[in-house]
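Engineer: no FASTA, just this:
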């Protein structure tokens, strides 16, 4: 078993992200680095080929006059070109500014302006149009580099090939230019400005350093979780710190990554790519769980009975194993049979080779994690935030506790501060918020610990459990404290048709809820119940659907303390989405936006109360 507290790696980490990348190219040159879709097929590139492309693009940025720590923005979805741009920016000594492709024109201009970005990589005509529309507000932007060559105008907008040609000219005059820059980057130099989407006000730019990202990757490598022979499937938004830390981990460990940011293609891609691991937000696992359960329920009869029996046996075997007890022969034989009949099919949905998934960015329901575990699918929950370069704690394939977010990274510390707040310390902590000295001061304690704003507990073995956001905790008018995430997670494990379940009731005399259904899940239910083709809006108003959801709410209430029970609720006529502004790009609910949008509905719950 690896020593998870060994910190010897801290003494020989690469100096910066650029050196980390070039070290990987030197060590793994002919091995596969990335693969990505081109039409209906996948193209593969080696580390050496990636290095050649990054060298030309980095040199192109230097040829444009990029200086140390100059910001370069990337406005694009997750794709190979995003990776190339990010690596090139860091290898040129610049700092990447991240912009979600779903960000509106006004906020895109704000982020690029606030960061002082000099160059912008723009994915397509939609992103280029945002920049053109706000060009007067962006006087510092020298060039826009489009991934779509057809958008180049020979002036302000150039193509990736144009930038590479500038790079070749620069390298002809400065053949050692890239190596010189890489050696000159200090560990405390700015590497990334990640703008947190936030739930209120303008987004804040988190100043993350080279040493933070290098540390994250090297800390995971030191724990022997991943190696060169692994294959990652990467769909997470690279504008989010979770996606970014997986790139740092790849540089440290040397595995290959298949990239496609299209969320609707995840399941199809897993079947084709057959990865050994993937990072994801809990919503992906919730949807997969709901889909499998509802499909099996639709089959009915003997198949459904076998399915339910299989998971009952799987749960019992898990319970014995996790308690360190032996599994009786009869139970073991049953489990082997069910593994062939049921569990192998669940694993096949994810490609059949997954060693584990890593879940982060929001809380994963422990019951759903246990359900997958019974099928032989291990989901390791981790915890962190952009302000600490994404990873603070993680469970391990050989050492995990369901319902916790694992152990602190080696070389870091976690403590519980005032009001139960989780606080972090280590080489991964940000340098502060860009142009926000007051916000920076609020985020750090007097003795240098990062305030996370999350409430948590550390058990006797050092495992951290997150119990919710401090600011989300509310008190009813009866004086009882309510932790919405705990109630919401329970409902998601009970109701396979739910998409979002949001609890309210601050300073009110009871708890209420707004519910949205998963469009695919409820459409499947409609087909099975003679209502195929009925719109989502009509389905959520259907008395049969309302009654069905009501039964699930009753099941939830049976598991809650009296003061936590949901007395009134309603189904919203739409699911939450990133486009509506009710979800962040990392799929977190913007609770205050949902509450404001549905103020009249929530108020109506309490009219006669």
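Structural biologist: Great, that's in hand. It should be emphasised that the depicted structure is a prediction, and the values quoted were computed from it without experimental measurement.
Engineer: use CA for all of it now, contacts and neighbours both
Structural biologist: Will do.
Engineer: check contacts around residue 165.
Structural biologist: 56, 60 (C-alpha atoms under 8 Å, 6 or more residues apart in numbering).
Engineer: could you do the one 3 residues further on as well?
Structural biologist: Listed by C-alpha under 8 Å, 6+ apart, the contact partners of residue 168 are 56, 59, 60.
Engineer: in helices, which of those residues fall?
Structural biologist: Among the contacts of residue 168, the ones falling in helices (DSSP state H) are 56, 59, 60.
Engineer: next one: the first one relative to residue 92, how far apart?
Structural biologist: As for residue 56, its distance to residue 92 is 10 Å (criterion: C-alpha to C-alpha, to the nearest Å).
Engineer: the two: which has the busier surroundings?
Structural biologist: More crowded of residue 56 and residue 92, by other C-alpha atoms under 10 Å: residue 92, with 31 against 24.
Engineer: give me the spatial nearest neighbour of residue 572, chain neighbours excluded.
Structural biologist: Leaving aside its sequence neighbours, residue 572 sits nearest to residue 516 (C-alpha to C-alpha, 6 or more residues apart in numbering; 5.5 Å).
Engineer: any idea which helix or strand carries residue 77?
Structural biologist: Under DSSP states H and E, no helix or strand contains residue 77.
Engineer: and it, what does it touch?
Structural biologist: Residue 77 touches 100, 101, 123, 237, 238, 239, 261, counting by C-alpha under 8 Å, 6+ apart.
Engineer: please compare the first structure with the one that follows:
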């Protein structure tokens, strides 16, 4: 059988693999698992419960929760009756909830915990709410499901039959950095086309391997991946939380996971900070291996001497990196923003294959993806164009996409849809280059700025280079309509501590350290060294060190850990003005 709608992946998995563990989640210190047949039974009962409650084809139901199997159950159950899921980030504001509930005409909400419940009630106290945890004053999802347990399966089969592959199945409100979020409308065909193509190039073993899932399911990257894993018979284990990813990796020993560059940067920085703690020969070997890794090119033979050294580095140093990730990782998929090339090199050198891809919510999401082998991987590129996906580069460098994965449009916003969908081509807002089938992203069109001298600056490329310094955790480049470029910098605490130790003065509080003349002078030297890689008009002339890292909760990062540039500009306007006036 060939799946025509996303919920067809359930019987497909049963027919091909009949998994003992399709989905798993750790609760009360033990892994709760669900087989392929459990998945089928639960989603059928939930579908009938929705029908009994009055939810029908075209109705909207919101899902707001961290990753857990219940998220999938509700999503798939809604699909089977033609209802529309509206996934939302647990971290967004009550005001955003209020807007989306009203704009999407949501009739029912499923929440993950008490904190989300309180925000939902504040946003709209009239909505019917169910929870994945047993909470006071709200109905439990299992109690809701019971109302469908004795339902007529023929009614459900009739509902399934009425759902077409071109039907809308979800509205995903993009997180955005400013203004109201836009509701991206995706059909079964949009996402299923991605699932079929991506599953052909993943190196995970069908019916056998496991993945750990921790990126938000409400983001299309992880959600499409979950459908892909269903098709491939890959067991999905949901991480307890971001803090316990390391423990969960070592516990379940997965063959793969999806991530974003920011999390890989954190993993790398943590590894390097451990290296700084080593003494003597162990420390020397660690940084020798690190240097080798930064020089690695997976698609080239770098000679017998280099290969022998790398073999030794893998045996002595990099083997411990692989153990920290569970010891069985075959492929890591990385997307949402640009990965520093040096990180890709060092992870590949360590036998940890990080494969970049590119896409957007509006493209379901994958446009291009790396083929995970030494012959076809290209560092600095986001892979090869996906099957059936076309790309053109416009005269201004913008990436245009056409294919079955391109969205239906923005919900209730035909004018905004017309601005980005022209003659079948979706205008991504990203700037890039094509080399045959290989795609490279250079920046966001909307993030590029022009100095007062008329020179264009692509900030993301500069920021990624600056973050190669072990002393810098986060950075944002600024200079629109100014006569030179400056930067806001969040120092790396581990890197700065090591520098202080090396120089023989104590590290106190970050707020104190960034004011010390010797620390400021060190960062001046770091930027002076980095400036050699930039054109004259791109060089960082001045900077400001900031004590607190930017985060999702504090509002400077999107849920996929990209900079909210306008928010940061507004928040630090006085600091920026002071840099330019000093």
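Structural biologist: Done, it's in. Keep in mind that this is a model prediction, so the values were computed, not measured.
Engineer: picking that back up, same list (the ones in helices among the contacts of residue 168 of structure 1) but as JSON lines, adding distance to residue 571 of structure 1.
Structural biologist: Output for these, formatted as JSON lines (distance: C-alpha to C-alpha, whole Å):
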{"residue": "56", "distance to residue 571 of structure 1": "53"}
{"residue": "59", "distance to residue 571 of structure 1": "54"}
{"residue": "60", "distance to residue 571 of structure 1": "53"}
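Engineer: measure the counterpart of the residue nearest to residue 572 of structure 1 in structure 2 to residue 466 of structure 2 for me?
Structural biologist: Under the alignment by TM-score structural alignment, residue 516 of structure 1 pairs with residue 490 in structure 2. According to C-alpha to C-alpha, residue 490 of structure 2 stands 11 Å off from residue 466 of structure 2.
Engineer: need the residues touching each of these two.
Structural biologist: Common neighbours of residue 490 of structure 2 and residue 466 (criterion: C-alpha under 8 Å, 6+ apart): 472, 475.
Engineer: quick one, which of those two is more surrounded?
Structural biologist: Taking neighbours as other C-alpha under 10 Å, residue 490 of structure 2 and residue 466 compare with residue 466 leading, 26 against 21.
Engineer: element containing residue 26 of structure 2?
Structural biologist: Under the criterion of DSSP H and E, residue 26 of structure 2 resides in strand 23-27.
Engineer: circling back to that earlier point, closest to residue 344 of structure 1 out of the contacts of residue 168 of structure 1?
Structural biologist: residue 56 (45.6 Å; C-alpha to C-alpha).
Engineer: now do the contacts for whatever residue of structure 2 lines up with that closest one.
Structural biologist: Aligned against structure 2 by TM-score structural alignment, residue 56 of structure 1 finds its counterpart in residue 45. Residue 45 of structure 2 makes contact with 145, 146, 147, 148, 149, 150, 151 under the criterion C-alpha under 8 Å, 6+ apart.
Engineer: the fifth one corresponds to which position in structure 1?
Structural biologist: If I follow you right, that is residue 149 of structure 2. Residue 149 of structure 2 maps onto residue 168 in structure 1, by TM-score structural alignment.
Engineer: which parts of the helix or strand where that match lies are buried?
Structural biologist: Following DSSP H and E, one finds residue 168 of structure 1 within helix 160-173. Buried residues in helix 160-173 of structure 1, counted by 16 or more other C-alpha atoms under 10 Å: 160, 161, 162, 163, 164, 165, 166, 167, 168, 170, 171.
Engineer: and if you look at stretch 328-342 of structure 1?
Structural biologist: Neighbour counts over stretch 328-342 of structure 1 (16+ other C-alpha under 10 Å) mark 335, 338, 339, 342 as buried.
Engineer: the residue mapped onto the third one from structure 2 and residue 288 of structure 2, how far apart?
Structural biologist: This means residue 339 of structure 1. Using TM-score structural alignment as the criterion, residue 339 of structure 1 maps onto residue 314 of structure 2. Computed as C-alpha to C-alpha, the residue 314 of structure 2 to residue 288 of structure 2 distance reads 11 Å.
Engineer: next one: residue 245 of structure 2
Structural biologist: 28 Å.
Engineer: max-length strand in structure 2?
Structural biologist: strand 425-435 (DSSP state E).
Engineer: cool, thanks, signing off.
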